[in-house]
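Peer 1: The sequence and its predicted three-dimensional model are supplied below.
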Amino acid sequence: MIKRMTIMLAVMGVLFAGLYGVQTFKDMMIRKAIGAMKNPPQTVSTVVAVTAPWRSTLSSVGSLRAVNGADLALQASGIVQSIQFSSGDEVTEGQPLLQLVASDDVAKLQSLQAIAENNAIIVKRDEEQIKFNAVSQATLDSDKANLKNARALVEQQKAIVEQKTLKAPFAGRLGIRAVDIGQFLSAGTAIVTLQSLDPIYIDFFLPQQALASIVIGQDVTATVDAFPGERFWGRISAVNAKVDSASRNIQVRATIRNNPARLLPGMFAKVEIDIGKQEEIVTVPLTSIVNNAYGDLVYLVDGLHDGQGAARQMFVKTKPAKGDRIAVTDGIKPGETVMIAGQIKLRNGSPVKIDNSHVPLAEVAPTVVDQ
C-alpha cells in the first residue's frame, strides 16, 4: 500500500513539474515579445561626420534703399499744362518731366526784362554825360542802383518761372505718375517717385560686439525673398558714427551692384558677412542638432552592424549655422555616424535601424532648382 502511494506521488510530481516548465517557458516568451514591442528599433537617417572648409559669419536683416531716391513735387502751385514722361521711364539728370501753366509769370518776366534793359540804357547815357559834367554823380549812382534792382527782379521772376517746370534732379527710374493733364496741383503735391537703382544700398544693424570684425570694403552677400536661392554680392561702404543707446546696435551700410535693376528700394533682405580665417572643421546638417535645456546635443550610432545599432547622446559646441549646415567645434569626431532624422524620441541605448533612402541635401549656400 505504501509503495503504491509513493509511485502515485512520484507520477503527480512529474506531471506538476512538466506543467510548471511549460508555463514558465510561455511566460518567458510572452515577456520577450512584450519587451520587443515596448522598445522596437527606431528608423533613422544618418550621415558620416566629415571636415570641410568653414568660415564664421555675421548675419543680420536689413532694408534696401536707393543711393538717390525722392518723391518729386513742385515748389509752386498751378494747373498741369504738359507731362513729358511715362510711368517707369529711365530718365537723365535735368530732363524736363512736367510743365505747369506759366503764361502770367512769363509775361511778367518779359516786362521786368524790358525795364532792366531801359535802366541799362539810362546808366550808359549817364556814364557818357558825366564826362562833360552834364549829369551829377548822384544821378549816376541812383540810376545804377535802379539797374541792379531791375536785374534782381528779373532773376527773381526767372526763378518763379523755373518753379513751374519739374526736372529730374538725378538720373534714375521713374515710378507711376500720380497726376494728369489739366489737374490743379498744390505746392508740394507728389507727382512721381524717382529712384537711382544701380548701385543700391542695404542698411542693416549689427551688435556693438561686431565692430571689431567689420571694416570698410569688406565683402557681404545678400538674399531677398523675391529671388529665392540667388545671392547678391556687395561691400560695406559705411558704418554709423554712433551706437544706438537703446538697442546697443550699430547701423551698417553696404553697396550692392544692381544691373539689371531687379532689386528695389524697400525690399527686405538677409545679409551675411564672412569674418575670421577659413579653417577645416567638422560640419553636419543642421537637422542633426537637438535643442535641449542643458545645451545642444546630437545622437551618434554605436555598434553599427547590418544597418542597426544603438543611439548615444553627445552634447556639442557649435558655431552659427550657414545655410543647411552647422560647424561642430566639440563633441563629434570625423568618421562618426550622426543621426539627422528620426532622433526626436530616442534615449541613450535606444536601438535604431538606419534608412538613408531619402536623405535631403544639406548645403552651406542652398539654391532653388526649378523642376
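Peer 2: Done, it's in.

Peer 1: drop to CA atoms for contacts and neighbour counts, all remaining ones
Peer 2: Fine.

Peer 1: Roughly how far does Glu127 sit from Asn149?
Peer 2: In this view, Glu127 and Asn149 are 18 Å apart by Cα to Cα, to the nearest Å.

Peer 1: what do you get for Leu72?
Peer 2: 33 Å.

Peer 1: How about Ile273?
Peer 2: Applying Cα to Cα, the value for Ile273 to Asn149 is 61 Å.

Peer 1: Now for the most centrally placed residue in the chain: which residues touch it?
Peer 2: Residue closest to the average C-alpha location in the chain (Cα atoms, centre = their mean): Ala269, at 1.5 Å. By Cα atoms under 8 Å, 6 or more residues apart in numbering, the contact set of Ala269 is 61-64, 202, 222-225.

Peer 1: Go through those and flag which are in strands.
Peer 2: 61-64, 202, 222-224 (DSSP state E).

Peer 1: Go through these and single out the one with the most neighbours.
Peer 2: For the ones in strands among the contacts of Ala269, the largest neighbour count, defined by other Cα atoms under 10 Å, is 28 neighbours, found at Ile202.

Peer 1: so who does that residue touch?
Peer 2: Neighbouring residues of Ile202 by Cα under 8 Å, 6+ apart: 62-65, 253-256, 269.

Peer 1: From those, pick the one nearest Arg31.
Peer 2: Ala269 (59.3 Å; Cα to Cα).

Peer 1: and the helix or strand harbouring the closest one, which residues are buried?
Peer 2: Element membership of Ala269 [criterion: DSSP states H and E] is strand 268-274. Using 16 or more other Cα atoms under 10 Å as the burial criterion, the residues of strand 268-274 that qualify are 268-274.

Peer 1: As JSON lines, the residues you listed with distance to Ile191 would be great.
Peer 2: JSON lines is the format used below for those (distance: Cα to Cα, whole Å):
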{"residue": "Phe268", "distance to Ile191": "26"}
{"residue": "Ala269", "distance to Ile191": "28"}
{"residue": "Lys270", "distance to Ile191": "32"}
{"residue": "Val271", "distance to Ile191": "34"}
{"residue": "Glu272", "distance to Ile191": "37"}
{"residue": "Ile273", "distance to Ile191": "39"}
{"residue": "Asp274", "distance to Ile191": "42"}
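
Peer 1: try this one side by side with the last:
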Amino acid sequence: MNAPSPTKAILRSIFSWKMLFMLIGSVAIFGGVFFKIFSGFAAMQAAMLNAPVPVVNVTAQPAESQDWGIEVSAIGVLEANRGVDVTTSVAGLVQQIKFESGEKVGQGQVLVQLDADVERANLASAQASLKLARADLERGQSLRSTDNISKATLEQRQSQYEVASAEVAALSAQIEKKVIGAPFNGVLGIRKVNVGQYLDAGNPIVNIQDLSKMLVNFSVSQKDLSDLKVGQAIRMSTDAYPVSSFDGTISAIEPLINQETGMVEVQGSFDNPQGLLRPGMFAKLAILLPTRMQVVVVPQTAISYSLYGDFVYIAKEGKAETGEAVTTVERRIVKSGERRNGVVLIEEGLKADEVVVTSGQLKLDSGTRVAIVKDETLVVPEEVPVE
C-alpha cells in the first residue's frame, strides 16, 4: 500500500484548520445573536415584573340579611272607589253649565241646569189650585163640625186637596230633576255637552271619579285561598311609577271559585291621598303572607348570568408580595331566587356582609385587582350646567 504524498498531507492539514476556524467563528456569531435575544427577553420580563398591576374601578356593597315574607303574586286592574257617568233622568234643553272639565267637585254641587220654565209655570198654577183646595177643606171641616155639610162632601174636598198637593209635589220633583248635581265628591272628566244642546234621558254629561280610595280586582289560585283573609296586607307597583310601591289591604274575597279556571276573585283597597293612582291602570300585586324567613339579598345589578349559572364577584382585602394592601375579586357561582324591589334573594353560595361588586363586572376575572369607588349614578350634581 502506497504512503500519502507530503503535498496531500499538507493540504489536508490546512483544510482541517479552516474548518475549525469557521466553526469557531460561527459559534461566536450565533452565540452573540442568542445572547442579545436572551438579554432582550430577560429585560422584557423584568420590565413586566416591575410594571404596575392594572386596577379596575368598581362599585360594591355588602350582601344584606333581611326578613323575607312569603308572597303570592298577581296582576290586577285599578278602579275608583266610586265612578259614574253623570246623566239626566229627564229630557230637556241645557240652559247653564256650571263646571269645568277636570274640576274637583263636592257632593250636590250643581253641574248643569236644564230649561224648566214650563214646569215652573205649571207649578205656580198647581200651587194656586192647592191653596184653593186647602181653603175648601178647612171650610168643610168647620161646617162638618156643625153638621152643615155631609160627610161625603167633606171627603170629596179632602180628596181634591190631596190631588192638588200631589200635583205640586210632582211638578216640584220634575223641576228638581232639571238641576243636575254631583252625586259624590270627586274629580270630573271631560265635558260632553254644550249650552243649548237638547238632552234625552240617559245622555252622558260628564264622568266623575272618586279618587280618594282605589280598588283593584285580581285573581289568585284556589290553593292560596287558605292563606288569604280580609284585612291582609298587599303591596302594589305600577308601570306609571316603577320606583314606587303602594300599600293596601284585602277588602273582599269572592265566595265563589271559578270552576273552569280554579281561580278566586279578590279585591284590594288602597288609599290615594295624592291622586297618583288612576282607574284602568294595570298593577303588579304581592299579597304578603304572615310566614317570614331570614335570607341574604343583593342588588339585581350584582348578578351576572352565563350558560354555566349565575355568579357574583366577591371583593376581598389582602396584601401583595410587596406588603401593599390590595383588594381583589373572586368569581363565585350562586343560586339566585325571587326578585323584589330591585334586590335578588340568594339561596346558595353567599353569606351576609360579604362585599359584592354591583357595577364594572365586564372587566373582571378571579384575582383582578379593584378599587371600590362611590356609586354616583343617581347622585344629583351640586351645580347643573347652564346651556
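Peer 2: Done, it's in. Quick caveat, the model's predicted, so the values are computed rather than measured.

Peer 1: re the thing from before, out of the contacts of Ala269 of the first structure, who's nearest Ala238 of the first structure?
Peer 2: Ranked by distance to Ala238 of the first structure (Cα to Cα), these are led by Ile202 at 10.5 Å.

Peer 1: which one is the closest one nearest to, not counting chain neighbours?
Peer 2: Ranked by Cα to Cα, 6 or more residues apart in numbering and with sequence neighbours excluded, the top spatial neighbour of Ile202 of the first structure is Leu64, at 4.4 Å.

Peer 1: that older thread, give the residue from Glu127 and Asn149 of the first structure that has the larger number of neighbours.
Peer 2: Glu127 (17 against 14).

Peer 1: Quick check: which element contains that one?
Peer 2: helix 103-129.

Peer 1: Could you point out the helix or strand that follows that helix?
Peer 2: Helix 103-129 of the first structure is succeeded, C-terminally, by helix 137-162 (DSSP H and E).

Peer 1: And for the nearest residue to Ser165 of the second structure once chain neighbours are set aside, the neighbour number?
Peer 2: Spatial nearest neighbour of Ser165 of the second structure, chain neighbours left out: Leu130 (5.8 Å); criterion: Cα to Cα, 6+ apart. Leu130 of the second structure has 21 neighbouring residues, counting by other Cα under 10 Å.

Peer 1: surely Leu130 of the second structure meets Ala164?
Peer 2: Yes. Using Cα atoms under 8 Å, Leu130 of the second structure makes contact with Ala164 at a distance of 4.8 Å.

Peer 1: Please enumerate the strands of the stretch 1-150 of the second structure.
Peer 2: For the stretch 1-150 of the second structure, strands defined by DSSP state E, counting those that start in this stretch occupy the ranges 56-62, 64-87, 92-97, 104-105, 110-114.

Peer 1: Revised request: answer the last question for the stretch 251-387 of the second structure.
Peer 2: Going by DSSP E, counting those that start in this stretch, the stretch 251-387 of the second structure shows strands at 263-271, 282-299, 304-306, 309-319, 325-340, 343-348, 355-359, 370-372.

Peer 1: Return the mean post-superposition distance for the second one against the first structure.
Peer 2: With the two structures superposed, strand 282-299 of the second structure lies on average 3.9 Å from its match in the first structure, counting by mean Cα distance after the TM-score superposition for the first structure.

Peer 1: so how far is that strand off the chain centroid?
Peer 2: Chain-centre distance of strand 282-299 of the second structure: 15 Å, with Cα atoms, centre = their mean, to the nearest Å.

Peer 1: now swap in stretch 295-306 of the second structure and tell me
Peer 2: 20 Å.

Peer 1: distance between the ends of that stretch?
Peer 2: Using Cα to Cα, the two ends of stretch 295-306 of the second structure sit 24 Å apart.

Peer 1: Tell me the buried residues in that stretch?
Peer 2: Buried-residue list, stretch 295-306 of the second structure, by 16+ other Cα under 10 Å: 295-304.

Peer 1: Equivalent analysis for stretch 8-20 of the first structure, please.
Peer 2: So, applying 16+ other Cα under 10 Å, stretch 8-20 of the first structure has no buried residues.

Peer 1: Packing partners of the biggest helix by length in the first structure?
Peer 2: As assigned by DSSP state H, the longest helix anywhere in the first structure is helix 2-38. Packed against helix 2-38 of the first structure, as judged by 3 or more Cα pairs under 8 Å, 6 or more residues apart in numbering; DSSP states H and E, are no other helices or strands.
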